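Engineer: Dropping a prediction and its sequence here:
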Amino acid sequence: MTLRFKDNIRSYARVYKYMDTNYDTIFALKRAKAELTPTELKRFEREFNLMKTLDSPYILKVYSYNNKKNEFKMEYVKYSLKDYISKNNPQLNINKRKSLCWQLFRAFEYIHSKSIFHRDLSLGNVLVKVHDDDTCIIKVCDFGYFKEKESTLTRQDTLFAGSLNDPALRLLGFDKYNVQHEIYALTQVIFYIMTGKKNIEKINQASIKSFLEFGMNSDLLNRAKTLQELKDKFSITNWES
């Protein structure tokens, strides 16, 4: 087994890719850092245990956990969403972009159907698996900060996670995270897929601006309250304007 460091995508773990000669297949290996506290190690293993129970084409697969090395084997996917879009942005047509977005909606419909929130959605925590026939499949990963919807175990001082999260959570408390906060982050990811842009401040197209305001409105009364509402808004947005 040959290891090669791939990416430090989380503060408490590193991800490597390696060729497993038994299967003649490349896998990814997520290994906890040596300096983790017992609480952090418990969270790391909890992430694996959750992902092991999830069964969706849009969720990254995990295979086995090594308690001695504090690591687990995962499906290998070459591209993060950020890397895939930045590399292919000029030639991506609107239908391909929409296909990726619909897959992302399916992924989060499934996640929420399991009564959990991801809470750490970012352009690096969504992967794109590209097949030989150019079929692209979204893969959501990194569930280290997931929360069960009805859980009261998250402390109010829990570390604020997620580069795309609603900044209001810093005052409200990360323990108050709900579906509208997941929608806030998801809106930005969809915008990036559809436009290849990260800066939402300089958007002049009225239809796209309306979509962003609906998904990210600072007033929760005016923000989409369900994934279905955001999907409906997405479907009527003029992304070609």
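Structural biologist: Alright, I've got the coordinates.
Engineer: make it CA atoms for all contacts and neighbour counts henceforth
Structural biologist: OK.
Engineer: so how far is R14 from the nearest residue to Y58 once chain neighbours are set aside?
Structural biologist: Among residues not flanking Y58 along the chain, K139 sits closest, at 4.5 Å (C-alpha to C-alpha, 6 or more residues apart in numbering). Noted for K139: a distance of 18 Å to R14, by C-alpha to C-alpha, to the nearest Å.
Engineer: Could you check which of the two has the larger neighbour count?
Structural biologist: Shown here are K139 and R14; by other C-alpha atoms under 10 Å, K139 has more neighbours (24 against 17).
Engineer: wait, isn't that one in contact with K129?
Structural biologist: Yes - if you go by C-alpha atoms under 8 Å, K139 and K129 touch, sitting 7.1 Å apart.
Engineer: Could I get the full set of helices for the protein?
Structural biologist: Secondary structure of the chain (DSSP state H): helices at 38-53, 81-88, 94-113, 169-172, 179-195, 206-216, 227-236.
Engineer: Go through those helices and name the closest to N70.
Structural biologist: helix 38-53 (7.7 Å; C-alpha to C-alpha).
Engineer: what sits against I116?
Structural biologist: 146-149 (C-alpha atoms under 8 Å, 6 or more residues apart in numbering).
Engineer: Now it. Nearest residue, chain neighbours left out?
Structural biologist: E148 (4.2 Å).
Engineer: What distance do you get for that neighbour to E45?
Structural biologist: 16 Å.
Engineer: residues near S115, how many?
Structural biologist: Residues near S115, counting by other C-alpha under 10 Å, number 12.
Engineer: meant to ask about L172, not that
Structural biologist: By the measure other C-alpha under 10 Å, the count of residues near L172 is 11.
Engineer: What's the separation between it and F72?
Structural biologist: 34 Å.
Engineer: circling back: please say which of E148 and E45 ends up with more neighbours.
Structural biologist: In this view E148 and E45 are compared by other C-alpha under 10 Å, and E45 has more residues nearby, 19 against 14.
Engineer: residues touching the more buried one, list them.
Structural biologist: N70.
Engineer: separation between it and N66?
Structural biologist: 10 Å.
Engineer: here comes the other one, which I'd like you to weigh against the first:
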Amino acid sequence: MSDQSMGFPPALKEKYVISKTLGTGACGEVKLAFERETCLKVAIKIINKKKCLLENDRPLNVETEVEILKKVDHPCLIKIKDFYEGEDFYIVLELMEGGELFYKVRRPAKLSEETCKLYFYQMLLAVQYLHQNGIIHRDLKLENILLSSPSEEKCLIKVSDFGQSKLLGESSLMQTLCGTPDYLAPEVLRFESGAKGGGYGRAVDAWSLGVILFICLSGYPPFSETPQKCLRDQICAGSFTFIQEIWDHVSQEALDLVRKLLEVDPIRRLTIQEALLHPWLQDEEMKRIFQELVSKAETAPNLLVKGRKRPRAEDELVGPTKARKLQQ
């Protein structure tokens, strides 16, 4: 039991046994907890109201995050179990025991290209589902990609943290600067600087995924602040750092996908649907492994959240005809 559990809402304590802290952030922390009735492990995301006040005495992004979490239903998106409000906000989520992808790619750790492909395929499916449901994530980064297993490299991943996400209509363009600087698309930075263009759309998620794929394959970020050139200028120019001896070990198909996602012009940048059709991802063995992981997760009680039946993962795929229709 946590020493701080006495301050939690009574309804939360009645249903869950709160345990150790798993991680901390700018606006709160994540704690391990156990559901009393089933003994299943969950993660409780605690958002400190005092630290995250925006306006009207309420952190607006919390309400949006909970709304999105309740709406989405996909094997590669984190699941919400409960939500409580008291002195702070408490979002009860399924526990991903493998932690953040960030720690799997941080040097000297290195993922194989095949593992990168399995993870990235799942990220694309998750973001495709979000976009098809009118949601732009806006803060895709390694820290928001969670792994289901701490030991098995071939595992399910889940996209998390919808605090910066936006629900929008088909014709909407966002006009709010958000996201993590290293992963921000050029059009977001241009909008912040006052350049004309009227905002930005779904393509920002494709750019962020390109940054993630670059790091997964190479072990270092494509853009970083230097005395010679600031981060903003590098991103807006699409001028990423290319270390030949590292990329010599990466396939040309993988590099081609990275280049097409890190396209400065959002109109020319690959969409999520187009990325799924890229030759690098036409790997039937990888897709078979993914389907096995999904099937296994469906029968594992600690990953299963009661609610609507999940769509089959293959239903999220698009063929060339459907991809063209989605782009029209």
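Structural biologist: Yep, it's here. Owing to the predicted nature of the structure, the values given are computational and were not obtained by experimental measurement.
Engineer: these two touch, right, F48 of the first structure and Y65?
Structural biologist: Yes - judged on C-alpha under 8 Å, F48 of the first structure makes contact with Y65 at a distance of 7.5 Å.
Engineer: Between the two, which has more neighbouring residues?
Structural biologist: F48 (23 against 19).
Engineer: which residue lines up with the more buried one in the second structure?
Structural biologist: In the second structure, the residue matched to F48 of the first structure (TM-score structural alignment) is V66.
Engineer: one step back: the residue nearest to Y58 of the first structure: what's it in contact with?
Structural biologist: By C-alpha under 8 Å, 6+ apart, the contact set of K139 of the first structure is 57-60, 126-129.
Engineer: now, the most widely separated pair of these?
Structural biologist: P57 and V126 (12.8 Å).
Engineer: Out of those two, name the residue with the larger neighbour count.
Structural biologist: Regarding P57 of the first structure and V126, a neighbour count based on other C-alpha under 10 Å identifies V126 as having more, with 21 against 14.
Engineer: Please tell me how far that one sits from K61 of the first structure.
Structural biologist: From V126 of the first structure over to K61 of the first structure (counting by C-alpha to C-alpha), the distance is 13 Å.
Engineer: ok, now L92 of the first structure?
Structural biologist: 26 Å.
Engineer: Verify the stated contact: R232 of the second structure with L189.
Structural biologist: Yes - R232 of the second structure is in contact with L189 according to C-alpha under 8 Å; the separation is 7.1 Å.
Engineer: which neighbours do F48 and Y65 of the first structure share?
Structural biologist: Any residue near both F48 of the first structure and Y65 by C-alpha under 8 Å, 6+ apart counts here, and that gives F72.
Engineer: The alignment partner in the first structure of R268 of the second structure: how many residues sit nearby?
Structural biologist: Aligned by TM-score structural alignment, R268 of the second structure pairs with N222 of the first structure. Using other C-alpha under 10 Å, N222 of the first structure is surrounded by 12 other residues.
Engineer: and if you look at the one 5 residues further on?
Structural biologist: Other residues within reach of L227 of the first structure, judged by other C-alpha under 10 Å, total 20.
Engineer: And for G25 of the second structure?
Structural biologist: 9.
Engineer: For it, give me its contacts.
Structural biologist: Neighbours of G25 of the second structure in contact, by C-alpha under 8 Å, 6+ apart: none.
Engineer: From S207 of the first structure, how far off is the aligned residue in the first structure for R202 of the second structure?
Structural biologist: For R202 of the second structure, the aligned position in the first structure is V179, judged by TM-score structural alignment. Distance of V179 of the first structure to S207 of the first structure, computed by C-alpha to C-alpha: 23 Å.
Engineer: now Q103 of the first structure
Structural biologist: For Q103 of the first structure, the distance to S207 of the first structure - C-alpha to C-alpha - is 22 Å.
Engineer: got it, and F191 of the first structure?
Structural biologist: From F191 of the first structure over to S207 of the first structure (counting by C-alpha to C-alpha), the distance is 12 Å.
Engineer: Of those two, which one has the most company?
Structural biologist: The neighbour comparison of F191 of the first structure against S207 (other C-alpha under 10 Å) goes to F191, with 21 against 18.
Engineer: what do we get in the second structure for the more buried one?
Structural biologist: That one, F191 of the first structure, aligns with F214 by TM-score structural alignment.
Engineer: returning to what we had before: for L92 and K61 of the first structure, indicate the residue with more neighbours.
Structural biologist: Per other C-alpha under 10 Å, whichever of L92 of the first structure and K61 has more neighbours is K61, with 20 against 15.
Engineer: The more buried one reaches T53, doesn't it?
Structural biologist: No - taking contacts as C-alpha under 8 Å, K61 of the first structure lies outside contact range of T53: 9.5 Å.
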